[in-house]
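S.K.: Sequence and computational prediction follow.
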Amino acid sequence: MIPEHTTQLEQVGRPGKLPPGRDHLDELIDQVVALKPELDLGGLAVTGRVLRLAARLEEARARLLAPFELTVGEFDVLATVRRSGPITASEICHAVMITAGGMTKRLDRLEARNLLNRTANPADRRAAHIVLTDDGTRLLDDAYQVIVEAETQLVAAELGDANVRAPVEAALRALLCSPALAEPS
């Protein structure tokens, strides 16, 4: 005999097959509840959606950045340098959570495109300061404009006014600031 959840499992991940108002996490949770009804899946309902949303937002950003010939990671590096001013590669690594090897490759690609420069750091000759070029600043500002407009439209369309957005922001901030999720020092 085939368990009832098997047919539901076939539907997970297939867009357009869900009733209005339900997402794939609803289906996943229903399946887990059928197998393990004693589990409290309230946390999974939230974290699963946050993870899925993060992946979709990153995919959307990648599509928006493609005309600028930037990856999401390269955009993050340029944006970090723009916000911070002269900054070292290790400081960028910490800000964008990437290894030193990965950062070197990104910096090399961006420098080859004349989007940033490495300049001598007077305080520490072993660590160069990273600064944006004029071309890098212009490209980043143009890309930023596209990203901000698209994400503002998305949030406004789905969440409406600030009275609805504020509690969502507060809940997400609370999760991000949770000691259980603190970055290792």
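M.R.: Thanks, I have it.
S.K.: Could you use CA atoms for every contact and neighbour count after this?
M.R.: Fine.
S.K.: what residues does the helix or strand where residue 131 lies touch?
M.R.: Per DSSP states H and E, residue 131 falls inside strand 129-132. Applying CA atoms under 8 Å, 6 or more residues apart in numbering, the contact partners of strand 129-132 are 78, 81-82, 85-89, 115-121.
S.K.: Now that strand: buried residues?
M.R.: 129-132 (16 or more other CA atoms under 10 Å).
S.K.: here's the one I want to compare it with:
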Amino acid sequence: MSQAPDDEVDRIVAAWARERPDLDVSPLEVLSRVSRLARHLDLARRSAFGRHGLESWEFDVLSALRRAGEPYQLTPTQLVRQTLVTSGTMTNRITRLVDRGLVDRAASDADQRSRLVRLTGTGREVVDNALADLVTDEQHLLQGLPEDRQAELAQLLKGLLSPFDDA
């Protein structure tokens, strides 16, 4: 099998190996590529969401509600856990999404002191359309990798990421 041509990471690693032969810079071969790929993915996601008038954080909140299933509602605490932001940040985000008509607040049937955040019909339509564009764009990002290699890569990345998710 022929080796892939040098990329920017190969050049960076070679330069560091030359300049710092005392260090094992081999982790850069994996993690610098992951970092560079994350930048490309972030740009693709911003583009997909932007076509629907959404910021990335808005998609995160709306998609958490959509994935919850009918009636597409969660408590603010559940949203905080799923989106990894502070409660103050979430309160601000919910208010902004209410102002846009994408979510509303409702009293909980189980506890009248508790509030639920609920996806509106408009919010559901926007997040569904943005997700469809996102999946299409991400399929294009992966098109150079055969499906079996995509599955292999997914499992490798899962193994690398799982200790962070467990923490």
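M.R.: Nice, thanks for sending it over. Worth saying up front: this structure is predicted, and the values here are computed from it rather than measured.
S.K.: circling back: any idea which of the contacts of strand 129-132 of the first structure is the one closest to residue 184 of the first structure?
M.R.: Residue 184 of the first structure has its nearest neighbour among those in residue 89, at 19.3 Å by CA to CA.
S.K.: Give the full set of residues in contact with the aligned residue in the second structure for that closest one.
M.R.: Using TM-score structural alignment, the equivalent of residue 89 of the first structure in the second structure is residue 76. Contact partners of residue 76 of the second structure, counting by CA under 8 Å, 6+ apart, are 87, 90-91, 115-117.
S.K.: corresponding residue for residue 150 of the first structure in the second structure?
M.R.: Residue 150 of the first structure maps onto residue 137 in the second structure, by TM-score structural alignment.
S.K.: before we move on, what about residue 110 of the first structure?
M.R.: In the second structure, residue 110 of the first structure lands on residue 97 (TM-score structural alignment).
S.K.: In the second structure, what residue corresponds to residue 63 of the first structure?
M.R.: Aligned partner of residue 63 of the first structure by TM-score structural alignment: residue 47.
S.K.: What is the neighbour count of that match?
M.R.: Residues near residue 47 of the second structure, counting by other CA atoms under 10 Å, number 19.
S.K.: what do you get for residue 121 of the first structure?
M.R.: 15.
S.K.: hang on, isn't it packed against residue 87?
M.R.: No. If you go by CA atoms under 8 Å, residue 121 of the first structure and residue 87 don't touch, sitting 9.1 Å apart.
S.K.: roughly how far apart are residue 12 of the second structure and residue 32 of the second structure?
M.R.: Separation of residue 12 of the second structure from residue 32 of the second structure (CA to CA, to the nearest Å): 9 Å.
S.K.: Spell out the residue ranges of the strands in the second structure.
M.R.: 73-74, 103-107, 115-119 (DSSP state E).
S.K.: Let's have the ones you listed in JSON lines, adding distance to residue 26 of the second structure.
M.R.: Shown next, in JSON lines, are the strands of the second structure (distance: least, CA to CA, whole Å):
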{"stretch": "strand 73-74", "distance to residue 26 of the second structure": "43"}
{"stretch": "strand 103-107", "distance to residue 26 of the second structure": "46"}
{"stretch": "strand 115-119", "distance to residue 26 of the second structure": "46"}
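S.K.: Save the contacts of residue 76 of the second structure as TSV, and put in distance to residue 39 of the second structure too.
M.R.: What follows is those, written out as TSV (distance: CA to CA, whole Å):
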residue	distance to residue 39 of the second structure
87	27
90	24
91	28
115	36
116	34
117	31
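S.K.: any idea which of those is closest to residue 152 of the second structure?
M.R.: residue 90 (35.2 Å).
S.K.: residues near the closest one, how many?
M.R.: 19.
S.K.: swap in the one 4 residues further on?
M.R.: The local packing count at residue 94 of the second structure equals 22, with neighbours defined by other CA under 10 Å.
S.K.: didn't it look like it was pressed against residue 103?
M.R.: Yes. Counting by CA under 8 Å, residue 94 of the second structure does reach residue 103; the two are 7.5 Å apart.
S.K.: quick one, what contacts residue 129 of the second structure?
M.R.: residue 52.
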